[in-house]
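Colleague: Got a predicted model here, sequence first, then my questions.
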Amino acid sequence: MLRNKLLIRIITFGIGLFVMAFGVALSVKADLGVSPISCIPYVYSLKIPFTLGQLTIVFNLFLMVLQMVVLRKNYRVLQLIQLPVVFAFGMFIDLAMNMVTFISVSNYAWKVFWCLLSCVILAFGVFLEVKAKITYLPGEGLAMAIAETFKKEFGKAKIGVDSAMVVVGIVSSFLFLDQLLGIREGTVVAAILVGFIAKFYGRKLQFVDAWLSVNEPKEEVEELSKQNVVITISREYGSGGHEIGKRLAERLGIAFYDKNLIDITAKESGYTADYISKNEQKLAHSLLFELYEQNYAYVSEKQPPLDTLFLVQSKIIREIAAKESCVIVGRCANFVLKDNPKCFNVFVHADKKYRKSRITGNYGIHASVTDHELEKTDRERANYCLHFTGKNWRDAANYNLTVDSSLIDANTIVNTIITAIEKE
């Protein structure tokens, strides 16, 4: 069984390499610029009498050497498995280039078509390569080496590696060809789209995981106690959700979790409390975050830091809910505990005037708070919720009770929540 699965993974990896090579060949035919990983070999293939595939092999061997230099004593012999992959990928590129010789691009519209198709195909190859879990191409290997050695996030390291390749490609093109060739708008499109599309395949083609993986014993999940009552408080910035949650916990004589979750998460995740405090429940620009996060589609070993943070906090929240009755503020706890029948979810909101007054009076902020600052924090929370749960943070249907704290004092809200819970 294990041998059969390994053989299937190797075959899948080989197919993924060929599909990627075919995507590279189509991007060359589109003539709008190749992807960052291919731009340097392509530029040099226009100057010296070697094929694109041959120069891709040479370039990837150079990247392997760079991995060794960066990792030094931490370089693992197992990483030499990239060596046959490099030669196979180069040969596949030359084969694919011969297969697409019939394609003739007559106008810009057709160039755009072939460029976009190359991204779709290249992304599918990346998807198969990652799912096979055999190894990765040296470009991703170098980004991982940099991330490991210099303690950088993989997404940032890969952006840096890709950007460096593009810069070297541009400089080489002007030096040796006296003009810019091979690096155009298609290069930017590929840098943005391929990771997005690979992640899309990952969401829609989940059956591939089951097909490629060996059945493993499922991890036992701690069963939720039917006796524990858990109240989650989601809140607009400055609406007083923390105060209401704390008073509610004191009235009921149960545990209260808000900022203390930061220290618990720090112990579980390995991230510092400062990092968690600055990054939890925040996703300022979902599009920009997606552009950064899509780089993680290229490797199976790495996970975006915010994904890790959310998963760790979700695990902690579920464990707390299984252990004791409590009040939990924020962290998308209502969605994390959506299957808990004893979970009561509250959303606290208020008008802007009231929220500004509370922030300046209770949070020790002496400068005036603008509408923009309120909207920014709420947008961060909404984007965070949408990204990790797919739900609208402000949708009243996601809560058992929504209250306007500017109209009702905190004690009355606490009494209302307790009354509503008793009627459940």
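Modeller: It's in.
Colleague: Please make it C-alpha for all contacts and neighbour counts, starting now.
Modeller: Noted.
Colleague: Skipping its backbone neighbours, what lies nearest Leu55 in space?
Modeller: Leaving aside its sequence neighbours, Leu55 sits nearest to Pro41 (C-alpha to C-alpha, 6 or more residues apart in numbering; 5.2 Å).
Colleague: Comparison target below:
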Amino acid sequence: MVSTGLVKRCLVLLCGLFFMGLGISLVTRSALGTSPISSVPYVLCLAFPVTFGEFTIILTLIFFAAEVFIIGRSFPKRQYLQILVAFSLGFFVDLGMYLSAGVRPDFYPEQIAVVLAGSAVLAFGIFLQVTANVILNPGEGLVRAIAEKTHKRFGIVKVFFDTSLVAAAALISLAAFGTIEGFREGTVISAILVGYIILGIAFVYARYGCEKWLADEPGRDR
């Protein structure tokens, strides 16, 4: 039978994807740029009649395909469920854009506040996804695959990966509009803050023993 712990982790993963989509949307609504991982889909949705979330799905599936190619035959079969993660994240990005439609900050302090709020929500979503420990997000999975293949530290590859995405978005934007869209100080703030906020959440999570909630209940689902 499916364990109680697994059911809980799947629910946590789903909640994490929701908050990730909402956080990405809030950072984007600040009009000070978008998060690095979303920079390419955002610029593309400005250039083509396809939604932010739909382009997120397409790019995430490309990440997944690249991850499978790099790992090869040893790719874990369970991780093929990353395809569902890709579609779920794209859906939640569009849902987040819908829910945050009324967020239209007019003044710079308000824009900064929205970036900070969006970064916090995004960090919480990423934390939940990692804590669930069920299925990798294809973006993170690709970074891990590259790190293992090149024998480089995950953090170093992650920085290079995000920087490459922002550079690609800038080139697409210049080709389509003649200006750089989707990259401003909000992108930098989000890129820096999210990691530190995740560390803070992880500290609180460990401090109060919240991880026990995800464990199987004794005597259940045996």
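Modeller: Structure's in. What do you need? Note that this is a predicted model, so its numbers are computed, not measured.
Colleague: Contact partners for the residue nearest to Leu55 of the first structure?
Modeller: Contacts were defined as C-alpha atoms under 8 Å, 6 or more residues apart in numbering; by that measure Pro41 of the first structure touches Leu52, Leu55, Thr56, Phe59.
Colleague: out of those residues, which is most surrounded?
Modeller: Counting neighbours by other C-alpha atoms under 10 Å, the top entry in the contacts of Pro41 of the first structure is Thr56, with 27 neighbours.
Colleague: Doesn't it belong to a strand?
Modeller: No. Under DSSP: H, G, I helix; E, B strand; the rest coil, Thr56 of the first structure falls outside any strand and is assigned helix.
Colleague: That one: what's it in contact with?
Modeller: Taking C-alpha under 8 Å, 6+ apart, we find Thr56 of the first structure in contact with Ser38, Pro41, Gly90.
Colleague: which SS state does the last one fall under?
Modeller: Assigned by three-state DSSP, the conformation of Gly90 of the first structure is helix.
Colleague: how near is the residue nearest to Leu55 of the first structure to Phe50 of the first structure?
Modeller: According to C-alpha to C-alpha, to the nearest Å, Pro41 of the first structure and Phe50 of the first structure sit 10 Å apart.
Colleague: Trace Val114 of the second structure over to the first structure, please.
Modeller: Alignment note (TM-score structural alignment): Val114 of the second structure maps to Trp114 of the first structure.
Colleague: any idea what sits nearest that match, other than its immediate chain neighbours?
Modeller: Once flanking residues are discounted, Trp114 of the first structure sits nearest to Ala30: 5.1 Å by C-alpha to C-alpha, 6+ apart.
Colleague: again with Arg153 of the second structure
Modeller: Ala147 (6.0 Å).
Colleague: Verify the contact between that neighbour and Val157 for me.
Modeller: Yes. If you go by C-alpha atoms under 8 Å, Ala147 of the second structure and Val157 touch, sitting 6.1 Å apart.
Colleague: So these two - more neighbours on which side?
Modeller: With neighbours defined as other C-alpha under 10 Å, Ala147 of the second structure and Val157 compare such that Val157 has more, 20 against 17.
Colleague: And the more buried one, which helix or strand is it part of?
Modeller: helix 154-177 (DSSP states H and E).
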